[in-house]
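Peer 1: fold the following.
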Amino acid sequence: MPAEQILSNAQLVTADRVFLGSVLLRDGVIVDLAKGRSQLPHAQDLGGDFLLPGLVELHTDNLEKHMTPRPGVDWPSTSAVLSHDAQIIAAGITTVFDAVSIGDVNPKGNRMQKLPAMLNAIASTQEAGLTRAEHRLHLRCELCHPDTLSVFRDLVENPLVQLVSVMDHSPGQRQFVLESKYREYYMGKYHLNDETMDAFVLLQMANSKAYSDRYRAAIVEHCLARGLSVASHDDATLAHVEESARYGMNIAEFPTTLEAARGCRQLGMKVLMGAPNVVRGGSHSGNVAAAGLAAEGLLDILSSDYYPASLLPAAFALAAQDNDCDLPQAIKMISLAPAQAAGIKDRGEIAVGLRADLVQARAQGGLPVVQQVWRQAKRVF
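Peer 2: This next block holds a predicted model:
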């Protein structure tokens, strides 16, 4: 990698505008921006494509799909991490928080048993310089599982852990207000019959009552003492949001109603929604649409959730819709806003002094197609 590079003839998407210009990179950092094309012979011509900040992803469970590509099939962890990393960088994501779940509600699941191998593979591949994106950890804590708190305490001291979320997927509240929807979802997901589903419902409700409130308080207190950002999950009512804010959480993942999103805005919590929700035109589970929240000025962060390639198209789609969200604002939702919410200050926008994490994207029929990716000025895709 040369000590100095110039990327020229690109539509630079900064925090507040888009303009044709050039970027000077030195020692992994952005050191200058200029309008127009560079006349220097070593400048790289980007052909008028968009130049964006590297994307920051706070919540993706994509790695778990590579660890278990089919039900009952466990894939070697190092290979799984590298395959996942390839998808992440191809999507323009230069900083990714790999979401790993603590507390497996699946009665036949082995997610907890696979955690050590998964975490070791993330750390070892990154230390060896094999990953192209920068990987951090997001611990997703399922509160209605008896082992969640003890496993959390074992894992939270891992230096890669930079974000924690707390969730309660028991029936009758949040994402599953209607038990009928809960039964439909989990009978399909875990292939349960009526009898085993009845037992599953009773167990989850009992575990929620026994552990949820106590574990939430203990986990959030520990995180705040360590300076970690904490996210709530599936807040559905103003009361949920008020509880989350009272605990000190600063991010609300996937609020399910307009009421909850408005409460987040009033109480200073950042609203994170799924990029697939935008691309598909609505929530797959029938909850509030992310585009609707954007139209109300209530959307702060987009996450690819279960599909990494959705992140960049979702931002461009939002910018093209009839709302007050222009392209710089939409790109903030997948770069600067998530970085700030997670307490990261050295990246997230094209600005002098920040890391040269950059994405060249070409608009093809309205779809942004990633052409090149740089991480700290090193081309990685």
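Peer 1: CA atoms for contacts and neighbours, from now on please.
Peer 2: Fine.
Peer 1: and the strands in the stretch 51-200 of the chain?
Peer 2: Ranges of strands in the stretch 51-200 of the chain, per DSSP state E, counting those that start in this stretch, are 55-60, 93-102, 134-142, 161-167.
Peer 1: can you say which of those strands is packed in most?
Peer 2: Most buried of these, by mean neighbour count (mean count of other CA atoms under 10 Å): strand 55-60, with a mean of 28.
Peer 1: what would the strands of the stretch 51-200 of the chain look like in TSV with distance to P276?
Peer 2: Below are those laid out as TSV (distance: least, CA to CA, whole Å):
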stretch	distance to P276
strand 55-60	12
strand 93-102	15
strand 134-142	20
strand 161-167	20
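Peer 1: how about L33: what's its closest non-neighbour residue?
Peer 2: V23 (4.7 Å; CA to CA, 6 or more residues apart in numbering).
Peer 1: and the helix or strand where the one you found lies, which residues are buried?
Peer 2: In the assignment (DSSP states H and E), V23 maps to strand 18-26. The neighbour-count check on strand 18-26 (16 or more other CA atoms under 10 Å) flags 18-26 as buried.
Peer 1: here's the other one to compare against:
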Amino acid sequence: MILTNAQIVLSNEVINGTLTVENGIISSIDHGSVTLPGALDCQGGFLTPGMIELHTDNMEKHFTPRPGVVWPAIQAFKVHDAQMISAGITTVFDAISIGDVIQGSERLNNLTRMVDALSESRERKLSRADHLLHLRCEVSHKDTLAMFNALLERTPAQLVSVMDHSPGQRQFASLEKYREYYQGKYKLSDVEMDVFVERQTQSSRLYSDTFREQICDTCNRLGIPLASHDDATQAHVDESHHYNMVIAEFPTTAEAAKAAHQKGMGVMMGAPNVVRGGSHSGNIAAHTLASEGVLDILSSDYYPASLLDAAFKIAALESNQYDLPQAVALVSHKPADAVGLHDRGRIQPGCKADLVWSTLTNDHIHIEQVWKNGNRAF
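Peer 2: Prediction:
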């Protein structure tokens, strides 16, 4: 396959050139265009690496599209996969939650269904993107440690993150924001919300520290990359670094983001945060961290189509240190490198031919085609 007349986004520059693929691998990159028969003219559009998504919970919404509606697992997974590949995401770490802040939630009911669907789709080669397992461990939930150990025995994980969504700290340092979010989400009365806050606070006291330590020890022993979640203080970052965490997911303050970056952790922020211009929880904005030069990775989180859009928006910001290659790195080789995937995320000879052709109209980036291992996937 030959792609020509493209603005090829390399690791440190953008060139107008031609890219050749052989057997699913990038074989050469040359300056200038060619007129060879069969070459695809990219019409001056951008050619970027297929994106690597480390944290998305997009899958679960397809398993329960409405309250009480349980969708067949493989069909639900395939719709999720189609959304990811159409957004230019060619490697997906599906973030599946162990534990929740509410008992009997659909998230808990769908846990094994989602893990099994991911495994079966991978074995039967039903998906267009590469799907890997990211276990999100809610350490304030009483059953999290037991479920984590049971899942690891049946399905290997490629990434594990440790979360604590109890009130008054991390993502919800503001108790007012906590009440606003969960009271609205679960339609609780003021009295019910008071009980909810007390129950979550008590659960965190009982389980969080012990479960965090044991889960991290297991991952370090098995060589599974670890991510922290919603670090807010220097103490949180010091603890994360102590447990050998390589990624800082969604730090909530500039203090925590800078500390994590200085310790060599990949600071991850949400692409929706970039597109919307700020955090829905009232925490630090991703573009603020970009202006400080401490933004390392972007994640589409709950909205797949936000990822490429956010990279181009970061590159367009006046008050930041990221040109287009550096902004594209936030969604390609930086997340890949953080979890040890060195065969993808870059446009260079020898790497997987996971590619995205897109065109920019005004401030909107539009995906034309996507290739996985040199094969057209969208």
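Peer 1: residues in structure 2 matched by the strand holding V23 of structure 1, start to end?
Peer 2: Aligning strand 18-26 of structure 1 against structure 2 (TM-score structural alignment) gives residues 14-22.
Peer 1: check the fit of the matching stretch onto structure 1 and give the mean distance.
Peer 2: Compared with structure 1 after fitting, stretch 14-22 of structure 2 has a mean deviation of 0.7 Å; criterion: mean CA distance after the TM-score superposition for structure 1.
Peer 1: off-centre distance for that stretch?
Peer 2: 27 Å (CA atoms, centre = their mean, to the nearest Å).
Peer 1: how about residues contacting that stretch?
Peer 2: Outside of stretch 14-22 of structure 2, the residues within contact range by CA atoms under 8 Å, 6 or more residues apart in numbering are 1-9, 26-34, 44, 324-325, 353, 374.
Peer 1: next one: the residue lying closest to P156 of structure 2 once chain neighbours are set aside from H55 of structure 2, what distance?
Peer 2: For P156 of structure 2, ignoring the flanking residues on the chain, the nearest one in space by CA to CA, 6+ apart is L133 at 7.6 Å. Note on L133 of structure 2: its distance to H55 of structure 2, by CA to CA, to the nearest Å, is 10 Å.
Peer 1: same question, N373 of structure 2
Peer 2: Separation of N373 of structure 2 from H55 of structure 2 (CA to CA) stands at 22 Å.
Peer 1: same question for R113 of structure 2.
Peer 2: 18 Å.
Peer 1: just G270 of structure 2 next, same as before
Peer 2: According to CA to CA, G270 of structure 2 stands 9 Å off from H55 of structure 2.
Peer 1: okay, and the common contacts of those two?
Peer 2: Contact criterion CA under 8 Å, 6+ apart; residues shared by G270 of structure 2 and H55: 299-301.
Peer 1: could you dump the residues you listed into CSV and include secondary structure and neighbour count?
Peer 2: Compiled in CSV, the shared contacts of G270 and H55 of structure 2 are given as follows (DSSP: H, G, I helix; E, B strand; the rest coil; neighbours: other CA atoms under 10 Å):
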residue, secondary structure, neighbour count
S299, strand, 28
S300, coil, 29
D301, strand, 21
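Peer 1: R226 of structure 1: how many residues sit nearby?
Peer 2: Here the number of neighbours of R226 of structure 1 (other CA atoms under 10 Å) works out to 12.
Peer 1: oh, I was asking about P159 of structure 1
Peer 2: 10.
Peer 1: ok, the equivalent of L318 of structure 1 over in structure 2 to M268 of structure 2 distance?
Peer 2: By TM-score structural alignment, L318 of structure 1 lines up with I314 in structure 2. Distance of I314 of structure 2 to M268 of structure 2, given as CA to CA: 14 Å.
Peer 1: from what I can see L54 of structure 2 touches D94, true?
Peer 2: Yes. Using CA atoms under 8 Å, L54 of structure 2 is in contact with D94, at 7.3 Å.
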